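Predicted model and sequence follow; I will ask about them next.
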Amino acid sequence: MFYQLYEMNHAAVQPFRAYADAVKLFYTNPLNPLAHTHWGRSVAATAELFERTTRRYGKPSFGLAETVVDWKTVPVTERVVWSRPFCNLIHFERAVPARRLPDPKLLIVAPMSGHYATLLRGTVEAMMPHADVYITDWTDARMVPVSEGRFDLDDYIDYVIEMLHALGPDTHVMAVCQPSVPVLAAAAIMEARGDRFAPSTMTLMGGPVDTRRNPTSVNILAEEKGVDWFRENAIMQVPWPVPGFTREVYPGFLQLSGFMSMNLDRHITAHKDFFMHLVKNDGDSAEKHRDFYDEYLAVMDLTAEFYLQTVDTVFVRHALPKGQMTHRGVPVDPAAIRNVALLTIEGENDDISGIGQTKAAHDLCVNIPADMRAHYMQPAVGHYGVFNGSRFRAEIVPRIADFITSYGRANRAPARPRLVRAAKA
């Protein structure tokens, strides 16, 4: 019922939002003398602030039209190369000479945690000069008809395996935050099967592999409440007339509320500053605010079964580090991973995945040789700084690029490690 009320409220505000937009257009028209006064800019700023804080933000576009390869600017074409009801695999195809040696294939697995894959626009942009980049573009669950069936954590793992098969051998995989557990599980399953399409390298970034280590407020909340509380308080049915009508979901607006409440003072200050930038006619600063919040406020729903299974498996039972995780009834054993090089990356100030949570993957993947592992903690960055921003581009990207180049199968000798059994935590 709450979802229906949310939609009704959004519809009820629509006329006021349209009026505010008209007021803004009137007071920013250069032919209007009032547009050049402090009072006129204040009215326009108020109208824009109201319109932006009450609108529904649609899915952004990647908008990556070009990149630099070998010090030359080349065009980029965005293509869907694999598709399922809950995900499209997007290839950022660079117009490089056919005779040029191919760059490593990199599958970036975007988080399915409320935001669209475009949140990783900066990640994709930074990696394109170094790799042939693909990204998982997860579908908003409210837009998927119930007739398409369920989608849970097991399906997520299956999707990752299918995409690696579609891309072929010697593909590198990068998991950003939430996907760290299912990507590690997918690699373990593929290695246990002797699958030749298992990734060459696996880069886990700011992921909750073992949330018992330095638990954050997010981890503590999940463990204290338990999965039944989330089932009763966070799961809702998609209202009519959305395509996913009656599908049970965890709504994106609830996730966004949780994100914003973690740094509420910062968001309030940002909107106050935005108002002042508009009044002072500081267009550059105002545009930076628009760009950030157009992305940050665009959210998607998650299927109820995926959300609840993830909460239970990762945050409540800690199934993977305890050796209790299964995929379709079959145990997931990270010790089966022998030939996939492992890189883990954490942020010093990460308030979502605490220090040590991602690094824990090394303690689970005991049969990866020591010379095929690396860990890096980036100083002075929070969660988002692990995969975006100036420090990511300057300090993290070169390490990832060097790692995947060094451990591509064409560049390394076959490893014959001594196999040991993983210790259960």
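That came through, no problem.

going forward, measure contacts between C-alpha atoms and count neighbours the same way
OK.

What residues sit buried inside stretch 63-83?
By neighbour count on 16 or more other Cα atoms under 10 Å, the buried set for stretch 63-83 is 64, 66-69, 74-76.

Farthest-apart pair in the residues you listed, please.
Of all pairs drawn from the buried residues of stretch 63-83, the one with the largest separation by Cα to Cα is 64 and 69; the distance is 14.0 Å.

quick one on the thing from earlier: let me know the closest of the buried residues of stretch 63-83 to residue 218.
residue 64 (32.5 Å).

The closest one is in contact with residue 76, isn't it?
Yes. In terms of Cα atoms under 8 Å, residue 64 counts as a neighbour of residue 76; the distance is 6.8 Å.

Show residues contacting stretch 295-306.
Contacting residues not belonging to stretch 295-306 are listed as 56-60, 112-116, 118-119, 139-142, 150-153, 235, 247-253, 256 [Cα atoms under 8 Å, 6 or more residues apart in numbering].

among those residues, which ones are buried?
For the contacts of stretch 295-306, a neighbour count by 16+ other Cα under 10 Å gives the buried set as 57, 59-60, 112-116, 118-119, 139-142, 150-153, 235, 247-253, 256.

try it against this one:
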Amino acid sequence: MIYKALQTGQDIFHPLRSMARGLGGAMMPIEHPGFAGLRALRAAFEVFGHAGITATRPAFGLEPVRIGNRSVEIEEEVVAANPFASLLHFRKDIDLALPRVLVVAPMSGHFATLLRNTVQVLLQDHDVYITDWHNARDVPLSAGRFGLDEFTETVMQFLEAIGPGGHVLAVCQPVVAVLSAVAIMAEDRHRCSPRSMTLMAGPIDARQHPTEVNRLAESKEIGWFERSLIASVPWRYKGAGRRVYPGALQLSAFMSMNLDRHMKAHREQFWALFNGDAAKAAQHRRFYDEYLAVMDLPADFFLETVKTIFQDHSLAKGELTWRGRTVRPEAIRRTAVMAVEGEKDDICGIGQTMAALDLCRSLPVTMRSYHLQTGVGHYGVFSGRRWAQAIYPRVREMIQANEG
């Protein structure tokens, strides 16, 4: 019923929003003060038309990067895949060996394109790959389950695909799975164990300075989450019958946490359009076109993440297992670890990611590093000016120091 209600709402509003976008685009901007009413109507059409949720993955649309004295185009190629994810390689046509970096994107309701700016900045000095997670509603039931174990296994498979001597960078929610994967590979002395691991704004130990997200996860027993948030994919999609946490439902939860901020942003968009501020209006549109593009999460993965990471704190307590095998971060001896946090992060509190450095206690101090970026919230850790100018140089330095 949950999924059907969400889909019905989207089906009803989709043609209305399409019509509003068409009308807004057809109306010519009129600067004369006597036509203020028409300008307001055009702005209202534009705001309404672009405010809808979509399940279509946006394009990465990466810009060329400068390598030496050349401007190099970026080509996307899928180099490995399973039913739930593709390993996407951002290939550059250059005769220069750059450090290979696997970016592990969060499976948290948005597509991997949310890390577009993360990738764009990394491409300056690295050969970049990313986990391009698939929308669970499009994965047939015959593909089987996908939980935390399968997520961790996918990270290991993709590290194998990029080969020995790579590096891994995890953003937000997947830091636990990435640390687990690297620990298992280290214990097995796997030849594709990464040379470095960067963990950014993720809940290694969610007990540290808990945020509203952490408190919500602990406020209900896991059965409540299953009864209230899990739905079956309708027959009209390839994943019909698969149990999922609908992306639209998760987006609604996130937006409700900062409802005033989102309402203010849309009011400002109206006035930007009304006043003809094209640059500001385009910036708003780019952000929300990405933010409102959502994907469904496999129910097993969502419920296991809530229970294991946010309620039981299994990794921090030394109780996490992968396919029945205890995960031992202390087995990591050759992979340098860097933790990055944001001072104003209201999703992942200060100390939650830094906890990884204590868990990797077998590493010498010189191979463990930490960066707290002042003045940034959650998204500012991996996107925007401070990511590019303050955080990235530290990450690049750590990768280069462990390149060979």
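Right, received. Where do you want to start? Keep in mind the model is a prediction, meaning the values are calculated, not measured.

Which members of the buried ones among the contacts of stretch 295-306 of the first structure occur in strands, if any?
With DSSP state E as the criterion, strands contain 248-250 from among these.

returning to that earlier point: could you dump the buried residues of stretch 63-83 of the first structure into a markdown table and include secondary structure and distance to residue 174 of the first structure?
Rendered in a markdown table, the data for the buried residues of stretch 63-83 of the first structure read as follows (DSSP: H, G, I helix; E, B strand; the rest coil; distance: Cα to Cα, whole Å):
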| residue | secondary structure | distance to residue 174 of the first structure |
| --- | --- | --- |
| 64 | coil | 19 |
| 66 | strand | 22 |
| 67 | strand | 20 |
| 68 | strand | 21 |
| 69 | strand | 21 |
| 74 | strand | 24 |
| 75 | strand | 24 |
| 76 | strand | 21 |
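
Map residue 116 of the first structure onto the second structure.
When the two structures are superposed using TM-score structural alignment, residue 116 of the first structure falls opposite residue 111 in the second structure.

compared with the second structure, how much does the helix or strand hosting residue 268 of the first structure deviate?
Element membership for residue 268 of the first structure, per DSSP states H and E: helix 264-279. On superposition with the second structure, the average gap between helix 264-279 of the first structure and its aligned counterparts reaches 0.7 Å (mean Cα distance after the TM-score superposition for the first structure).

What range does that helix cover in the second structure?
The aligned range for helix 264-279 of the first structure is 259-274, by TM-score structural alignment.

May I have the secondary structure class of residue 108 of the first structure?
For residue 108 of the first structure, the secondary structure call by DSSP: H, G, I helix; E, B strand; the rest coil comes out as strand.

ok, back up a step: name the nearest of the ones in strands among the buried ones among the contacts of stretch 295-306 of the first structure relative to residue 347 of the first structure.
Sorting these by distance to residue 347 of the first structure puts residue 250 at the head of the list, at 27.5 Å, by Cα to Cα.

That closest one -> the second structure?
Looking across to the second structure (by TM-score structural alignment), residue 250 of the first structure lines up with residue 245.

which ones are touching its match?
For residue 245 of the second structure, the contact set (Cα under 8 Å, 6+ apart) comprises 229-231, 296-299, 302.

now it: how far from residue 26 of the second structure?
Taking Cα to Cα, to the nearest Å as the measure, residue 245 of the second structure falls 38 Å from residue 26 of the second structure.

Could you do residue 182 of the second structure as well?
In this structure, residue 182 of the second structure and residue 26 of the second structure are separated by 54 Å, where distance is defined by Cα to Cα.

do residue 386 of the second structure as well
38 Å.

Of the two, which one has the most company?
Taking residue 386 of the second structure and residue 26 together and counting by other Cα atoms under 10 Å, residue 386 has the greater number of neighbours (16 against 10).

count of neighbours near the counterpart of residue 407 of the first structure in the second structure?
Alignment note (TM-score structural alignment): residue 407 of the first structure maps to residue 402 of the second structure. Number of residues near residue 402 of the second structure (other Cα under 10 Å) recorded here: 18.

Once you drop chain neighbours, what's closest to residue 402 of the second structure?
Of all residues beyond its chain neighbours, the one nearest residue 402 of the second structure is residue 195 (6.1 Å), with distances taken as Cα to Cα, 6 or more residues apart in numbering.
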